[in-house]
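**Student:** Quick check, what structure comes out for this input:
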Amino acid sequence: MRRFYGIAAGTGGVQRRRSLSGLYVPLTSSAIVKRVLSILLLLLPHFLMARQEPVWISFKKEPVFVRNPTFSLLKIRDERSFKAQLGTIISGPKSSIAVRSNDEIASTFDDLLSPGFSPDSTRVPIIIRIQELIFFEKEKKALQADGTCRLELAFDVMRDGKPVQLTTYTARTIYTRSFGQTDRLELVARKALESAAQYLSNWIKINRDKSPALVKGLKFVYIDHSIQQASGDTVFYHPLRPLSWDDFQAAPRIGSRNAASIFPTFSYEGHSRWVNGFIEVQLTFKTFMVKSMSWVRPGHKDDYGLLHEQKHFDIVKLIVERFKQRIIADPDMDFEEYNSRVQFLYLEAYRDMNRWQEQYDGETQHGINRAEQERWNRKITQDLKNAEDLTAIMLSNRQ
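**Tutor:** All right, here's what the predicted structure looks like:
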């Protein structure tokens, strides 16, 4: 059994303390004084810093601008735990002082960013969340300090009434300053904010068509490339510009028993841009015939034969309208693969065009069967009108 021995505290101003061996040894009054003094010396810097007035940062009312901004400022939220504190800096040899801002940081950042990031249909409305803004320094030499400004921001976009995070930004800006050069702190913080704004603007530019959080959906805009005057070797489809025999400029094909032949076809071009959260895809459709691949035999340039060839041209226009409708109604169309999806639908429409042309020539016997020719004339005219009307309705319903 371990035993402990001790002398009761009493006379002589002697107190007892336990030693490592289990015995109580005396602690003299002078030792107590020394211990208290050592504790006071350790706490003195903290007392001095607490009594010192903090350094107040006052941000200049000069807006922050970046190159080609892609976002607008919707709101700024300060999520820091200690909103009044901005860290500490070196105020002198072996002494520190607190840093604070004259204004609320969220309000200050709003003033700095709002002028350069105003609402625009091509800009993404962004919520900025301030997660950290803090200075910390270490003493250098010759009355100088090495410092770091740490800025952490999170960027959100609203989706279905809720904020969705896009990305985050963390920067550590390193600087050196003289002890009395506190105005440098404002410049460092401003540069950190400017770098964050430029980072986000670049990030949106790269990810605008890729990030699900940024894209609400697809919108298609259709343009028909149609001019009434022939352009070189090409005649573009126009309802007010019917074909003429002058458009058939190739030599008659040897071995063919047809009186005439037309080479009609179609193509499309597209480009996209970001508008109010949607990827707006502008598609330009070209329905045309090639003069150097279309021909007519001498002695067969009558109105009946020209109408037969015109209906070949009208069939292509009909297929283009149905191609437009397929794009709008396609259930597999999405913003990530819309380009390849439109290309797939184009190939499907191209095959449909060839089938229609073959069926038309087969049933009319290349125009020889006048009864069938008349039936196809009415059918193509009515189908084309219905298709154009339906395309307009579908586009209107998608707006």
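
**Student:** hey, let's count contacts and neighbours off CA atoms from now on
**Tutor:** Fine.

**Student:** Assumed T88 was part of a strand.
**Tutor:** Yes. T88 sits within a strand when classified using DSSP: H, G, I helix; E, B strand; the rest coil.

**Student:** Could I get the contacting residues of it?
**Tutor:** S96, I97, A98, V99, F135, F136, E137 (C-alpha atoms under 8 Å, 6 or more residues apart in numbering).

**Student:** any idea which element the spatially closest residue to W376 that is not a sequence neighbour lies in?
**Tutor:** When the adjacent residues along the chain are set aside, W376 lies closest to Y360, with 7.3 Å between them (C-alpha to C-alpha, 6 or more residues apart in numbering). Taking DSSP states H and E as the definition, Y360 sits inside helix 338-364.

**Student:** Next secondary structure after that helix?
**Tutor:** helix 370-398.

**Student:** residues of that next one that come out buried?
**Tutor:** Neighbour-count burial for helix 370-398, counted by 16 or more other C-alpha atoms under 10 Å, picks out E372, Q373, W376, N377, I380, L384, A387, E388, L390, T391, L395.

**Student:** and of these, the nearest to D110?
**Tutor:** The shortest separation between D110 and any of the buried residues of helix 370-398 is 39.6 Å, and it belongs to L395 (by C-alpha to C-alpha).

**Student:** Could you measure from the closest one over to I76?
**Tutor:** 38 Å (C-alpha to C-alpha, to the nearest Å).

**Student:** to compare against the first, here's another:
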Amino acid sequence: MKSLSFSIFFLAISVLGFSQEEQEKIQWQQERLLTWEDFKAEPGNSNSYSANTNSGISYSWNYSTASGVPVLLHEVFTNFYPNLSWVKEIKNEEYLLAHEQLHFDISELHARKLRKALQDYEIGRNIRQDLKRLYNRIESERVSMQNKFDKETSHSENRSEELKWRKFVAEELEKLEEYSN
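**Tutor:** Purely as a prediction, here's the structure:
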């Protein structure tokens, strides 16, 4: 019986230089919303914002040819990193927390897109490069959407845009519900 197995792990966050194993993390769950107690990092003096959410997506995969047909198995995670996320002043407490939650939800939206893409992927000769390209594309889209969200809402200051974004993200998550964890 011939079996070929590879595992690979990618983590996308905005801060580099730390071991993922050592980082406390909270996995996204629909019924578990963020609380201010989850924000454990100290904000720097140069930060002009009231809060910052550090979240990202990661995945692992392997495949086997033991059955004669290549089978791809994968897991995708959406993580929030408490020790890299901070809050310094809380004005409009629930409103600001909902803004930070939406950043986490945007990461989950892209995790679902990655799950769908991995499920639809047909194993080829360059699986490692293919999956890396796929992940990099979706991660780039995630970062772009996070930036667009902050720009269009003026980092939560524009309430009408904030409400549009809440509706949009909720609808997109619903469309990809079958790819939730």
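
**Student:** What TM-score do the two superposed chains give?
**Tutor:** Both chains were compared after superposition, and using TM-score structural alignment, normalised by the length of structure 2 their TM-score is 0.82; 163 aligned residues with a C-alpha RMSD of 2.1 Å.

**Student:** Now distance to C149 of structure 1 too, for the contacts of T88 of structure 1, in a markdown table please.
**Tutor:** Listed next are the contacts of T88 of structure 1 as a markdown table, based on distance: C-alpha to C-alpha, whole Å:
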| residue | distance to C149 of structure 1 |
| --- | --- |
| S96 | 16 |
| I97 | 15 |
| A98 | 14 |
| V99 | 12 |
| F135 | 5 |
| F136 | 7 |
| E137 | 9 |
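
**Student:** Looking at those residues, state which has the most neighbours.
**Tutor:** When neighbours are counted as other C-alpha atoms under 10 Å, the busiest of these turns out to be F135, with 24 neighbours.

**Student:** Please pull up the helix or strand immediately following the helix or strand hosting that one.
**Tutor:** In this assignment (DSSP H and E), F135 of structure 1 forms part of strand 124-139. Scanning forward in sequence from strand 124-139 of structure 1 by DSSP H and E, the next helix or strand is strand 144-159.

**Student:** Find me the equivalent region of that following strand in structure 2.
**Tutor:** On the basis of TM-score structural alignment, strand 144-159 of structure 1 is assigned to no residues in structure 2.

**Student:** Show me what the next helix or strand after that strand is packed up against.
**Tutor:** Towards the C-terminus, the helix or strand next in line after strand 144-159 of structure 1, according to DSSP H and E, is strand 162-178. Using 3 or more C-alpha pairs under 8 Å, 6 or more residues apart in numbering; DSSP states H and E as the contact criterion, the neighbours of strand 162-178 of structure 1 among helices and strands are strand 144-159, helix 184-207.

**Student:** Might you report the residue contacts of L102 of structure 2?
**Tutor:** Taking C-alpha under 8 Å, 6+ apart as the criterion, L102 of structure 2 is in contact with R166, V169.

**Student:** Just tell me the aligned range of stretch 154-162 of structure 2 in structure 1.
**Tutor:** Under TM-score structural alignment, the counterpart of stretch 154-162 of structure 2 in structure 1 spans residues 365-373.

**Student:** Which one, of the helices and strands packed on strand 162-178 of structure 1, ends up nearest to H366 of structure 1?
**Tutor:** Distance to H366 of structure 1, taken as C-alpha to C-alpha, is lowest for helix 184-207 among those, at 53.3 Å.

**Student:** Tell me, how many residues neighbour the equivalent of R326 of structure 1 over in structure 2?
**Tutor:** Counting by TM-score structural alignment, R326 of structure 1 corresponds to A117 in structure 2. Using other C-alpha under 10 Å, A117 of structure 2 is surrounded by 16 other residues.

**Student:** Compute the inter-axis angle for the helix or strand hosting A117 of structure 2 and helix 159-175.
**Tutor:** Taking DSSP H and E as the definition, one finds A117 of structure 2 inside helix 93-120. Comparing the axes of helix 93-120 of structure 2 and helix 159-175 via axes from the mean of the first three to the mean of the last three C-alpha atoms, to 10 degrees yields an angle of 30 degrees.
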